[in-house]
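**Q** can't give you the sequence, but here's the structure:
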C-alpha cells in the first residue's frame, strides 16, 4: 500500500493532482484546501501522505476503481478519516468539506459553532449539528496541532507537533479547559522555547504561569 508519494507536480486540477514519479504519473485526489496549497508548485517536487479507497457500487455489479487521496500533513489525513465517521459524510463529500484549514474546522466543532460549519461546502444546519454531536469531544488535538506550532512555522509536520499535542492532552488531564490549555501552549511557543520532551514542556508551561 502506498502511504506517501513524492514526485514532480505536473498539474493541480480542480479535484486531483498529477504527480510524476519516474516513468509513471499518478492521479491523486486532493481536497480544495490542498489544491490551493499546491497550485503554485507545478514543476516542483512535492510529497503527499496518502489514503486508499475504492469507488464504485459492487452491489449493482459496477466497476470498483482504486483511488489515492493525498494530504500535505499526516494530521490532516487523520482528521479526514475522523470526519468520515460522521453518518452521511462519505469520502467524496469529505473531500469537498475540507476547504478550510483543519484547525479552523476543528475549532468550530469544539466550540459547537454550527453557523460557521454551514459555510463549508455541502454542510447544512442539520449536518452541522450532527458533526458537532459526533466529534466535539474528539477534535481538541486537531485544533491545537495547526493552531499552535504550524500556525507560526507554516511548515510541515515535525516531532514538536507531536510533543505539543501530547502536552495539550496532559494539560486537559490536569483539569485545564481546552482554551486555557491552548493559551498556555501558545505562550510557550511564542517564547521561542523548543522543548525536547513532554515533561520539559509541562515544566516550562507551569514555570511561566
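**A** On my side now, so go ahead. All figures in this text were calculated on a predicted structure; none of them were measured in a lab. Numbering: from 1, shown residues only.

**Q** going forward, measure contacts and count neighbours with C-alpha atoms only.
**A** OK.

**Q** Spatially central residue in this protein, please.
**A** residue 76 (1.8 Å; Cα atoms, centre = their mean).

**Q** let's bring in a second model and compare:
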C-alpha cells in the first residue's frame, strides 16, 4: 500500500496530477485547493504528498488521493466517516483550506458547508452532527478563527477560486482570510468573471 510519494509534477487536469516518482508516473487525485497549491509551484519543485489509498470491491482499481500535509489527510479520513460522503465526493468538496472547513463544522455553519461542491444542506447537517467536536485541532489551523461568512464567492466555479487563492497565498504572501476577502470583493463587482487570470486582474485593479 502506498502512503507517501515525492516527485516532480509532470501534468495536471481538473481533478488530478501526474507525479513522477522513482521513474514511475502516478496519477493522483487531489482536491481543487491542493491542486491550486501544487500547480502554483515551479515544475522543478519536488512535491511531497501524503497518500490515501482507496480500493474496495466496488472500486477494485486502486485510487490514490494526495495531500500536502499529513493533517489534511487526517481530516479527510474524518470527513469520509460521514455516512453520506465517500472519498470521491470528499476530495471534490475540499475547495477551501481544511482549517476553514473544520472551523465551519465547529461553528455549525450549515450554510457555508452546504455550498461546498456535492454537499448541500442535508449532507452539511450530517457532517456537523457527525464531526462537531472532533475537528477542533484542524479548525485551530484556520488563519481567522472567527465564524466564516456564509457567502460563497463563486459557487459556479470553485476551482477558479481555489487556484487564485493558491496564487495569492503561496506566491504573493497574502493570508488565506485576506485572499478570500479580495476574491469575494472582486467577484461581487465583476460577477461575469470565469477565468483565474481575469479574477487576478480584477483583484489588483481594486488596489489589492
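**A** In hand now; what should we look at? Owing to the predicted nature of the structure, the values given are computational and were not obtained by experimental measurement.

**Q** about what we covered before: dump the residue contacts of the residue nearest to the centre of structure 1.
**A** Contact analysis of residue 76 of structure 1 by Cα atoms under 8 Å, 6 or more residues apart in numbering lists residue 102.

**Q** mind running it again at 6 Å?
**A** With contacts defined as Cα atoms under 6 Å, 6 or more residues apart in numbering, residue 76 of structure 1 has no neighbours.

**Q** residue ranges of the strands in structure 2, please?
**A** Secondary structure of structure 2 (DSSP state E): strands located at 4-12, 16-21, 24-29, 46-54, 63-67.

**Q** Can you add mean neighbour count and distance to residue 82 of structure 2 and give the ones you listed back as JSON lines?
**A** Below are these laid out as JSON lines (neighbours: other Cα atoms under 10 Å; distance: least, Cα to Cα, whole Å):
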{"stretch": "strand 4-12", "mean neighbour count": "17", "distance to residue 82 of structure 2": "25"}
{"stretch": "strand 16-21", "mean neighbour count": "20", "distance to residue 82 of structure 2": "23"}
{"stretch": "strand 24-29", "mean neighbour count": "18", "distance to residue 82 of structure 2": "20"}
{"stretch": "strand 46-54", "mean neighbour count": "19", "distance to residue 82 of structure 2": "16"}
{"stretch": "strand 63-67", "mean neighbour count": "23", "distance to residue 82 of structure 2": "18"}
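
**Q** want to throw those into TSV with distance to residue 131 of structure 2?
**A** As requested, these are arranged in TSV below (distance: least, Cα to Cα, whole Å):
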stretch	distance to residue 131 of structure 2
strand 4-12	26
strand 16-21	27
strand 24-29	24
strand 46-54	20
strand 63-67	20
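
**Q** Which one of those lies nearest to residue 202 of structure 2?
**A** With Cα to Cα as the criterion, residue 202 of structure 2 lies closest to strand 4-12 of those, at 25.5 Å.

**Q** Ok, which of the strands of structure 2 comes nearest residue 205 of structure 2?
**A** Of the strands of structure 2, nearest to residue 205 of structure 2 by Cα to Cα is strand 4-12, at 29.3 Å.

**Q** which residue numbers in structure 1 go with the longest helix along structure 2?
**A** The longest helix of structure 2 (DSSP state H) is helix 176-189. Under TM-score structural alignment, helix 176-189 of structure 2 has no counterpart anywhere in structure 1.

**Q** in structure 1, which spans are helices?
**A** 32-38, 74-83, 91-97, 102-110, 114-117, 125-135, 140-147, 149-153, 159-173, 178-190, 198-207.

**Q** Could you dump the ones you listed into a markdown table and include distance to residue 66 of structure 1?
**A** Shown next, in a markdown table, are the helices of structure 1 (distance: least, Cα to Cα, whole Å):
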| stretch | distance to residue 66 of structure 1 |
| --- | --- |
| helix 32-38 | 20 |
| helix 74-83 | 17 |
| helix 91-97 | 13 |
| helix 102-110 | 25 |
| helix 114-117 | 30 |
| helix 125-135 | 27 |
| helix 140-147 | 28 |
| helix 149-153 | 32 |
| helix 159-173 | 31 |
| helix 178-190 | 39 |
| helix 198-207 | 40 |
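
**Q** Which part of structure 1 matches stretch 90-105 of structure 2?
**A** Under TM-score structural alignment, the match for stretch 90-105 of structure 2 is residues 94-109.

**Q** ok now the matching stretch, how far from the chain's centre?
**A** Centroid separation for stretch 94-109 of structure 1 versus its chain: 8 Å, with Cα atoms, centre = their mean, to the nearest Å.

**Q** who's in contact with it?
**A** Under Cα under 6 Å, 6+ apart, the answer for stretch 94-109 of structure 1 is 31, 32, 33, 120, 121, 132, 136, 139, 142, 143, 146, 147.

**Q** Compare those residues and tell me which is most surrounded.
**A** Ranked by the number of neighbours (other Cα atoms under 10 Å), the contacts of stretch 94-109 of structure 1 place residue 31 first, at 25 neighbours.

**Q** tally of neighbours for residue 133 of structure 1?
**A** By the criterion of other Cα under 10 Å, residue 133 of structure 1 has 14 neighbours.

**Q** what do we get in structure 2 for it?
**A** With TM-score structural alignment as the criterion, residue 133 of structure 1 matches residue 129.

**Q** I'd like to check which residues are in contact with that match.
**A** Per Cα under 6 Å, 6+ apart, neighbours of residue 129 of structure 2: none.
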